[in-house]
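Participant: Give me a 3D structure for the following:
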Amino acid sequence: MKKEQEHKPYIPAEKITPEFTVTSVISGIILAVVFGAANAYLGLRVGLTVSASIPAAVISMGVIRGLLKRDSILESNMVQTIGSAGESIAAGAIFTIPALFLWAKEGTAPYPDLWEIFLIALCGGLLGVAFMIPLRNALIVKEHGVLPYPEGTACAEVLLAGEEGGKGAGSVFSGMGIAALVKLITDGLRIASGALTVPVKALKTHFSAQIYPALLGVGYICGAKISSYMFAGGLLGWFVLIPAIAIFGGDTVLYPGTVPISQMYETGGASAIWSSYIRYMGAGAVAAGGIVSLIRSLPLIFSAFGASVKGFGSKGSSSRTDKNLDIRVTAVIAALVILLLWLYPGIPISLAGTAFIVIFGFFFATISSRMTGLVGSSNNPVSGMTIATLLVCTLLLKLSGETGSRGMTAAIAIGSVICMIASVAGDTSQDLKTGFILGATPVKQQIGELIGVFSAAAAIGGVMLLLDAAWGFGSEALAAPQATLMKMIVEGVMEGTLPWALVFMGVFIALTVELLGIPVLPVAIGLYLPLELTAAIMIGGLVRLAAERRRKASSSGILFCSGLIAGEGLAGILLALLAVFGISENIDISDKLSLGSVGTVILLVLIIFLIFCAAAKEDMTNEKTDNSR
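Facilitator: Predicted structure coming up:
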């Protein structure tokens, strides 16, 4: 292993600048709530979340430097540290907690209340921070130059670039405004459809693509390659498997369906066949993909755990830039959280369950923190860790006699906490890497992480209850794909209710894709999601490809698309509020004004054009600068 690389932070240890201020804390809390809510909405729609660190850094620059005229880079860093916690809490929440709502609708479990969701999110988030703090010296300091932490390093570069005046915040805010406007036109005023659909009668299916800005933004950020993998999974499901079932099924009744295939197609079309059969194949593919990614990472996981624990007790210097939160404080936080999980009656976790959380939680926090340093947050197999956790803990609960509604609820609660531990630990390590490069005070950042976790946890319950009340988890508007998968896994182990033939077909599809050397998870997610979502993501990826071919892909395009995601998420929450209070019908003017399919196409072309212009913006600015010299 390489020797520890000597590091000189941007702000020297002996220099004291504003960092943990009222302004930075309040701004960070607002961003934690905003990005947490936006990512919750996005994740419940398509099963994906987008890192909030860089957009939060850009917005913090715009607020701290642009509006408030303050010049402390560490203050801006504190804003993004607190703000980025919202995304990690949202990711952990939407992966698992909606399963409790789905069981409640089936009448097998009580509805989770605001307090229960808050406590699960808070406990998982606090443990994620507490488990990561003792590892900072081993992972961030001792292995600087070994572990690159891609997002953390990129975030530091963005903040350093902001020393020139907060450049880039305008791209984020303009994206937010445009996405909110399109969302209002399609889902609020309803004067244009949110999707384009073309029947393909010869194959008894259809091609469909949504025009929502967030999906196009996701495709642009992911790039053409990852988007094409997802789209390939969608094509396999909708143009191979659905036609095979619809054409050859005839009058056969296939489990878990209860009517003949021909009747199912006549009444519900290709979507009914997808819902009854393909989503189970997709679930098997996603589960297999998550486990495969986890198995492939095992050598790295064990070496990561060993190296991290080896440096666990090492201490840094006494300088400002090496001062961590006291280990006794983190131990007390962890102990209080464990007691709360055990004793609070609304969360059915036994003493053995809390022990399971401590062991698996610390293990996966260590793994997540180190793997994030190697491959980045986007490639960190948190879903695979959650699937592995659910399989093991559900089996143990069943063997111990804790079955039925209580056993399944306990399994999801344990899985939720561990999922958040892994997600928050990875985010915390990225933020601490940014602070290490800039010269931030670790203890202040760590307190900021705790504040961000608390703020996001306090908001996420209200957001989830609101979205469920407006559209319902499991509906077409909010499919909650990851949570539905986790629910099926728990039920499959606990009750044996899964159509295992379909699930194993998905498993072997995933294994075939893996043997071809293609990343299996994007393809599996594409098979699991409706085609209209993956097609929209593919369009965004193609826009990115076109921009790169014209050498016009820039950070402005990424920031603009991040704004599209945030803007649509916030607009979606606003529309959910209007739906809950019965106001949504009052703003629906579709009977008075309708743009039809032509208007939908115009909106799609306009969004693509704006994304391309945003991607070209930075290059055009650079060309003008070069010409003036």
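Participant: Please count neighbours and contacts with C-alpha atoms only from this point.
Facilitator: OK.
Participant: buried residues in the strand or helix carrying residue 423?
Facilitator: According to DSSP states H and E, residue 423 maps onto helix 404-438. For helix 404-438, a neighbour-count test (16 or more other Cα atoms under 10 Å) marks 405, 407-438 as buried.
Participant: so who does the nearest residue in space to residue 215 that is not next to it in sequence touch?
Facilitator: Distance criterion Cα to Cα, 6 or more residues apart in numbering; nearest residue to residue 215, sequence neighbours excluded, is residue 537 at 5.2 Å. Applying Cα atoms under 8 Å, 6 or more residues apart in numbering to residue 537 gives the contacts 215, 216, 217, 218, 219, 220, 227, 231.
Participant: I'd like the structure of this one too, to check against the first:
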Amino acid sequence: MIGTGPGTGPGTGPPRADPDVSTPLLTAAPKRKQIEGASFTVRGVAVGLAVGLVICFSNMYFGLQTGWVSTMSMPASLMGFGLFRLLRARLDPKGLLPFSPVENVLVQTVAGSMAIMPLGCGFVGVLPAMNYLLTPEERGPVVLGWGKLLLWSLGLCYFGVVFAVPLRRQVIIRERLKFPTGFSTAVLISVLHGKAKDGEGNTSGGFASLAADGGGDGVSNRNRDRIGDRIGDRNGDGNGDGEKRAESWKRNVRLLLVCFFVSGLFTFATYFLPVLRNIPIFGSAAASAWLWTLNPSLAYVGQGIIMGPATTLHMLLGAIVGWGVLSPLAKNKGWAPAPVGDWENGSKGWIVWVSLAIMLADAIVSLGYLAFRSAKQYLPGFQLKSDRAKALLSHITHAGYAPINSSPDANDDPGTDSDGTPSLGRTGKEQDEEDAPVDQQVSNRTVVVGLALSIGFCIACTHIVFGDLVPLYATVTAVFMALLLGIMGVRAQGETDLNPVSGISKLAQLFFAFIIPQSNKSSVLINLVAGAVSEAGALQAGDMMQDLKTGHLLGAAPKAQFWGQVIGATAGAVVSTFIYRMYTTVYEVPGDLFQVPTGYVWIFTARLVTGKGLPPMAKEWALGAAVLFAVTTAVRTQTPSTRWHALIPGGIAVAVGMYNVPSFTLARTIGGLFGWWWRSTMGWKDTPLIVLASGSILGEGFLSIVCLIMESVGVPHLK
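Facilitator: Reported below is the predicted structural model:
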């Protein structure tokens, strides 16, 4: 599974000075302005649940196919805005409560928390591994009924949300980490509500110029913050642009509907003609023998647009190496004698070991680097030079303002130094001054009580569902390890826009291999459960922090977002259970449509770390790949702002391209290249591109429900 957000493409432009960013470091931060609109409304929650339901169906569908799941924050904001415009007469009949940006934040928060539940509750990876891939010797298969599935889902869906709250002040208010998806979502909401203009003076036609004003990787955090105060005030309230806004809105709606319809129509056609999902690209022989086909799904093209050209090209590299080099090599050498498509003894399963080694190497290096960065930030003496240490000592001694940089650059963040660490020239009280009012924040009592209850509930649910198969101490250890790894996941998402939950879960599995005796017949099952708990906590904490970043930029109340997340997570857990049972009852899993590749990654990892052994020569090739990508990942972490950064292969992306069959990767690559052509060659705006991708993804995801109904009632396929 790859990261849950976009933002992997190239930066949006070089740093630009902002006319109001010349304030010295010792100057207090501006007070938070009064925000129009209510941050929490019943209608906002209702619309968020409606949008989240559609995305949840899509994520379950695509997750069971390839493991790809996304919160789709920007599409959720766009869909929420569209629903309010279409239903304005019913939602606000007297025109007294217009749909505000902070209410849109609530909509996308509820929708996003609901959308990630297919992954957060393990429905696209862990549960298929337990249900279909565990052998009797491994205490499997484990088939859970409706009640236990629901209890398991609810047990996993809360503690990550609560744990994100105490991290908010550190990573958003003080360190001001980027969280690019959260920033981009805030910009899009500002544009939709007429609070910002694009380069042509159009208040809703696009946000590329706004992102260049503060969204690129090289742009200062100071420019990124306070969108409502800065961009809105600078551009005015949009009066006089009503006709442009209306026309732009109509164009975007038409584009969304056309893409939704075309993608849905193709999905409908593939039900009757399944051959359309696997079109040979190198001839029928290569397709049948080596699985080189193309699935021309517009939804996967849309996913590629969201992922960006760099990520999709890295995935293509993984597909070429895995399916074009390693698969024929393993087959011809006799290391994988079964047919290529056989997960157990064919090259399809053999190359998973190599992709797994790449993911582990990427996760260890990336999270190790983040741990080192955290140590530098939380232990200043660990990295300060003597002169800076003296400045810190002087600052503490005199209890005053001690600016480290006497002449700060106009683009420097008053809350951070040039290396991204928290500024030592401002006190904690001063840094917190831009935060929300106390009555809008989640109280410490709520956090303490909520964390205790959610952890206890998770432990109790896991024990009830699995009983003596999973010892209590393993579940307790998994929860607290999830909290620790959640910090790493939040920081990774804040700095890179990628939450490495795949690597985090694999590290958790590796850790539990040391504390669970291999003689325990349930060691593989215990390993799966522990990894799932760790993945759930890290995933939800990262998703919550992206939403909190959006809310902070637009002035939404953190308390409203917190309860919106809780509501969305609860609904998502229930709905995901229902959808999973429908799909697994109607379709063969694993099968031609739902291959559940992440389920195989989970079970192979569990078997590896519990000493089950590897196929011939898989160990040597996996070790070599791990060393290679440990080096490339180390180089990527040290060169984030260079022009050639995108040319260095990303380990997770290459691994995903390797364990997914080429048909999905090729379609995503087409989307990534199309998005690059759209932006760079055509020079068009980003908003229509998001609309196009969203319509394509949601069209197939929604029409898959119709295909599910037809399959359940026995509507025949055409030959």
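Participant: and in structure 2, which of the contacts of residue 537 of structure 1 remain?
Facilitator: Here is what carries over to structure 2 from the contacts of residue 537 of structure 1, by both residues aligned by TM-score structural alignment, their matches' Cα atoms under 8 Å: 215, 216, 217, 218, 219, 220, 227.
Participant: among the residues you listed, which ones are buried?
Facilitator: Counted by 16+ other Cα under 10 Å, those give 215, 216, 217, 218, 219, 220, 227 as buried.
Participant: and the fifth one, what does it touch?
Facilitator: Each residue near residue 219 of structure 1 by Cα under 8 Å, 6+ apart is listed here: 227, 536, 537, 538, 539, 540, 541, 542, 544.
Participant: do the same with residue 242 of structure 1
Facilitator: 204, 205, 270, 273, 274, 278.
Participant: And the equivalent of it over in structure 2, how far from residue 185 of structure 2?
Facilitator: Counting by TM-score structural alignment, residue 242 of structure 1 lines up with residue 327 in structure 2. Per Cα to Cα, to the nearest Å, residue 327 of structure 2 is found 40 Å from residue 185 of structure 2.
Participant: out of the buried ones among the kept ones among the contacts of residue 537 of structure 1, who's nearest residue 578 of structure 1?
Facilitator: Among those, residue 215 lies closest to residue 578 of structure 1 (Cα to Cα), at 22.7 Å.
Participant: And the helices in the stretch 1-150 of structure 1, which stretches?
Facilitator: Counting by DSSP state H, counting those that start in this stretch, the stretch 1-150 of structure 1 has these helices, from start to end: 22-46, 53-61, 73-96, 98-106, 114-132, 136, 150-161.
Participant: And those: which comes nearest residue 388 of structure 1?
Facilitator: The nearest among the helices of the stretch 1-150 of structure 1, by Cα to Cα, is helix 73-96 at 13.3 Å.
Participant: For the closest one, name the packing helices and strands.
Facilitator: If you count contacts as 3 or more Cα pairs under 8 Å, 6 or more residues apart in numbering; DSSP states H and E, helix 73-96 of structure 1 packs onto helix 22-46, helix 53-61, helix 114-132, helix 150-161, helix 404-438, helix 442-470, helix 481-495.
Participant: Out of those helices, which gets nearest to residue 562 of structure 1?
Facilitator: Nearest of the helices and strands packed on helix 73-96 of structure 1 (Cα to Cα): helix 53-61, 6.5 Å.
Participant: Give me the mean distance between the closest one and structure 2.
Facilitator: For helix 53-61 of structure 1, the mean deviation from structure 2 after alignment is 0.8 Å (mean Cα distance after the TM-score superposition for structure 1).
Participant: now that helix: which residue numbers in structure 2?
Facilitator: Taken onto structure 2 by TM-score structural alignment, helix 53-61 of structure 1 occupies residues 73-81 there.
Participant: Could you pull out the strands in structure 2 for me?
Facilitator: Applying DSSP state E to structure 2 gives strands spanning 279-280, 293-294.
Participant: re the thing from before, which of the kept ones among the contacts of residue 537 of structure 1 lies closest to residue 101 of structure 1?
Facilitator: Lowest distance from residue 101 of structure 1 to those (Cα to Cα) belongs to residue 215, with 25.0 Å.
Participant: what's the counterpart of residue 584 of structure 2 in structure 1?
Facilitator: Using TM-score structural alignment, residue 584 of structure 2 sits opposite residue 468 in structure 1.
Participant: Let me have the kept ones among the contacts of residue 537 of structure 1 in JSON lines, adding distance to residue 320 of structure 1 as columns.
Facilitator: Output for these, formatted as JSON lines (distance: Cα to Cα, whole Å):
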{"residue": "215", "distance to residue 320 of structure 1": "43"}
{"residue": "216", "distance to residue 320 of structure 1": "43"}
{"residue": "217", "distance to residue 320 of structure 1": "40"}
{"residue": "218", "distance to residue 320 of structure 1": "39"}
{"residue": "219", "distance to residue 320 of structure 1": "41"}
{"residue": "220", "distance to residue 320 of structure 1": "40"}
{"residue": "227", "distance to residue 320 of structure 1": "44"}
